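Asks: I'd like to go over a predicted model; first the sequence, then the structure.
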Amino acid sequence: MTLKQKIDRELNRLMSEWAEGKTQRLDLETDSGRLACEITAVDALACSFDTIDFVSEQTADASIGQLREMAESLSVKLGYLLEPLDVIEVDEQWRIVQLRSRPPHRDDESIGYYELEIRPGQSRLRRYEKHPERPREAIPITVTREVFGRLAEDLCSVVS
């Protein structure tokens, strides 16, 4: 069974057990690590989630150069998201590479952007919204189930 098929099966299970207003966790072991996601809504066509994390022991000792290569690869692969991602920071001391939407989505009231952090052995994607005079806040990411499966496959293939 492919990762997309496993995800679809899990989303169907979560949808059948859904309790309104509750977040449900999707956890899947893959050939190269563990995919975890906080699902905030799911239906037959789409899902919303707070975070998507991928953890892999195979890259636990990755150098900053390898992390940067992963980040560059993901910035190309994830071109189907609302905004393109670009490397904005490389912290050699803590071995973290951070990508953000470039340019971010802007409207009259807020700025919205994706943030992807890649560390040795793990990656995490979130979306934030920033309103004037307020700190940024994490918001759910809503995508079709097909895009969610593709996103999971891309994270797993690059960060492993």
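Replies: Now that the structure is in, tell me what you want to look at.

Asks: switch to C-alpha atoms for all contacts and neighbour counts from now on
Replies: OK.

Asks: which non-adjacent residue is nearest the most centrally placed residue in the chain?
Replies: The centroid of the chain falls nearest to residue 125 when counting by Cα atoms, centre = their mean (3.1 Å). Nearest residue to residue 125, sequence neighbours excluded (Cα to Cα, 6 or more residues apart in numbering): residue 116, at 4.4 Å.

Asks: next up, a structure to set beside the first:
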Amino acid sequence: MSLSLDLSAALTPLSGQAFVPPKTVAVSDTSGTSLAIDVIAVESLGVSCEELRLEIASLGAATLDTLKKWANDLCRRVTYLLENLGPLEIDAQGNQILIRSTPPDKSAGGTTKYYEVMLSSLGAGRFSLRRFRYDTTSGQRVAVPLQLTHEQLAKLVNDLVATVPSSP
């Protein structure tokens, strides 16, 4: 089975439930790739979650060039979220790449919402996705739930796995 099918099977019995604190649902495959999602609520049409994380054992020693390739492939492929994604910062010393919404959603009332992705090769190769709201009047950045349909979530997981570089 694929990670997206395994995740769907793990979420199905949780339909109609909400979790405080969020419930972590984790699945893995035989290649050393694991996926975890911090679920807030599961409904018939979608999932609300705090964070989605993917760890790829084979990318533990990935070079910065490998992470750049992953970032670029990921940003080209994931076009169905509320905003497009683009690499923002590259940390050569930390071997990390920060990706954000380009452009972010500038809502009425002085707030900006955006997705934030971190790619890293510290430990295992890591991907994390969160959504934030920045209030320009207070200067506060606050995490907000990711709202994804089941179809979007499956496509996202499949695209994450498909864009993982084959060699570090």
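Replies: The structure has been received and is ready for your questions. Keep in mind it's a predicted model, so treat the numbers as computed, not measured.

Asks: what's the match for the residue nearest to the centre of the first structure in the second structure?
Replies: Matched by TM-score structural alignment, residue 125 of the first structure corresponds to residue 129 in the second structure.

Asks: surely that match meets residue 53?
Replies: Yes. Assessed by Cα atoms under 8 Å, residue 129 of the second structure is found in contact with residue 53 at 6.6 Å.

Asks: how about the helices in the first structure?
Replies: Secondary structure of the first structure (DSSP state H): helices located at 3-16, 64-77, 145-158.

Asks: what angle do the second one and helix 145-158 make?
Replies: With axes from the mean of the first three to the mean of the last three Cα atoms, to 10 degrees defining the directions, helix 64-77 of the first structure sits at 160 degrees from helix 145-158.

Asks: mean shift of helix 64-77 of the first structure relative to the second structure?
Replies: Here the mean offset of helix 64-77 of the first structure against the second structure after fitting is 0.4 Å, by mean Cα distance after the TM-score superposition for the first structure.

Asks: give me the helices and strands touching that helix, please.
Replies: Using 3 or more Cα pairs under 8 Å, 6 or more residues apart in numbering; DSSP states H and E as the contact test, the elements touching helix 64-77 of the first structure are strand 85-91, strand 96-101, strand 111-119, helix 145-158.

Asks: for residue 9 of the first structure, find the nearest of those.
Replies: helix 145-158 (11.0 Å; Cα to Cα).
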